[in-house]
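K.L.:
next come a sequence and a model predicted from it.
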Amino acid sequence: MKERATVVCWQRERILLVERGRARWSLPGGTIRRDESPVDAARRELSEETTLEGHKLGCLFQFGGLNKRHHVFLCVLPDDARPRPCNEIVRCRWFSPRKVGTLVASVPTRAIVALLFASGGTTSGFVSPT
């Protein structure tokens, strides 16, 4: 089973999604390298894809199917944090949790966002990242 680190970035009631040029939106993240912890992979992928660095990540849950397991992290960003597309990412954009369900997005992205915001679309239930 492939292991992935996935980051839910939250700022001003919105979630950051990235596009890799395949006309599908997804949460930032990627494959966990051998001998790399999930949180280190999440930090690396967030930096590589959005140039965001030095922000705290909180572990939310693991989400998986038959072929992939996503280690999902939360990053609550300050208002002045500005992601920029980098490497294979062509666009970074903020969406409300409700809007994500209407987008052409990866199946895991839609499912993870639905799990997080099923009870009303706020982060009131989140534990603050450490």
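P.N.:
That came in fine, so what should we check first?
K.L.:
CA only for contacts and neighbour counts going forward, please
P.N.:
OK.
K.L.:
what sits against Ile112?
P.N.:
By C-alpha atoms under 8 Å, 6 or more residues apart in numbering, the residues touching Ile112 are Phe63.
K.L.:
helix or strand: which one has it?
P.N.:
helix 107-117 (DSSP states H and E).
K.L.:
in that helix, which residues are buried?
P.N.:
Residues 108-110, 112-114, 116 are the ones in helix 107-117 that count as buried (16 or more other C-alpha atoms under 10 Å).
K.L.:
residue ranges of the helices in this protein, please?
P.N.:
Using DSSP state H, the helices of the chain run over residues 38-50, 97-100, 107-117.
K.L.:
give me the distance between the residue at the greatest distance from the centre of the chain and Gln11.
P.N.:
Note on the chain: the largest C-alpha distance from the chain mean falls to Asp35, namely 21.5 Å (C-alpha atoms, centre = their mean). Here the criterion is C-alpha to C-alpha, to the nearest Å. By it, Asp35 lies 31 Å from Gln11.
K.L.:
ok, second structure coming up, stack it against the first:
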Amino acid sequence: MKDRATVLCVQDGRILLVARERSRWALPGGRIRRDEAPHEAALRELEEETTLVADQLMYLFQFNGFNTQHHVFFAEVGPHLIAQPGNEIARCRWFAPVKIATLSASVPTRGIVELFVRHIGVPAPAGVRRAP
């Protein structure tokens, strides 16, 4: 089974997805190199694919795909940061969590987002208070 660092990056209550040319939407991330820890791979892949540099990552959970084990990390980025496609990525876009289920997205992406929303929730957009 391959190991992959996957980043759930949230900004103003929306989740960042990336896509290669003519490919499905996916969460940023990639293969963990032999000489790096999963969190190091997550930081590297986020920056390579989106140009975003996360100040902090929080480890969330492992998610087993068909032949890949995803080490899932959470990163919240400020509203002033802009994601730009980098490396092999052609598109970066922020989506409301409910919209992701309707996209042409990878199966692991849908599963990871569903688990995250159901068990952790998505931070409210800036300036919006949730009812207690």
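P.N.:
Alright, I've got the coordinates. Small disclaimer: the values here were computed from a predicted structure and weren't measured.
K.L.:
report the TM-score for the pair.
P.N.:
The TM-score (TM-score structural alignment, normalised by the length of the first structure) is 0.89; 124 aligned residues with a C-alpha RMSD of 1.6 Å.
K.L.:
re the thing from before, tell me which of the helices of the first structure sits nearest to Leu77 of the first structure.
P.N.:
Proximity to Leu77 of the first structure, assessed across those by C-alpha to C-alpha, is greatest for helix 38-50 (12.1 Å).
K.L.:
do I have it right that Thr109 of the first structure meets Arg24?
P.N.:
No. With contact defined as C-alpha atoms under 8 Å, Thr109 of the first structure and Arg24 do not form a contacting pair (10.1 Å).
K.L.:
now for the nearest residue to Arg69 of the first structure once chain neighbours are set aside, how many residues are close by?
P.N.:
Nearest residue to Arg69 of the first structure, sequence neighbours excluded (C-alpha to C-alpha, 6 or more residues apart in numbering): Glu3, at 5.0 Å. Residue crowding around Glu3 of the first structure was assessed by other C-alpha atoms under 10 Å; the count is 18.
K.L.:
show me the contacts for Glu3 of the first structure.
P.N.:
Contacts for Glu3 of the first structure were tallied using C-alpha under 8 Å, 6+ apart; they are 31-32, 68-71.
K.L.:
cutoff 6 Å now
P.N.:
With contact set as C-alpha atoms under 6 Å, 6 or more residues apart in numbering, Glu3 of the first structure has these partners: 32, 68-69.
K.L.:
among those residues, name the buried ones.
P.N.:
The neighbour-count test (16+ other C-alpha under 10 Å) marks 32, 69 as buried among the contacts of Glu3 of the first structure.
K.L.:
turn the contacts of Glu3 of the first structure into CSV, including distance to Gln62 of the first structure.
P.N.:
Output for the contacts of Glu3 of the first structure, formatted as CSV (distance: C-alpha to C-alpha, whole Å):
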residue, distance to Gln62 of the first structure
Ile32, 13
Lys68, 10
Arg69, 7
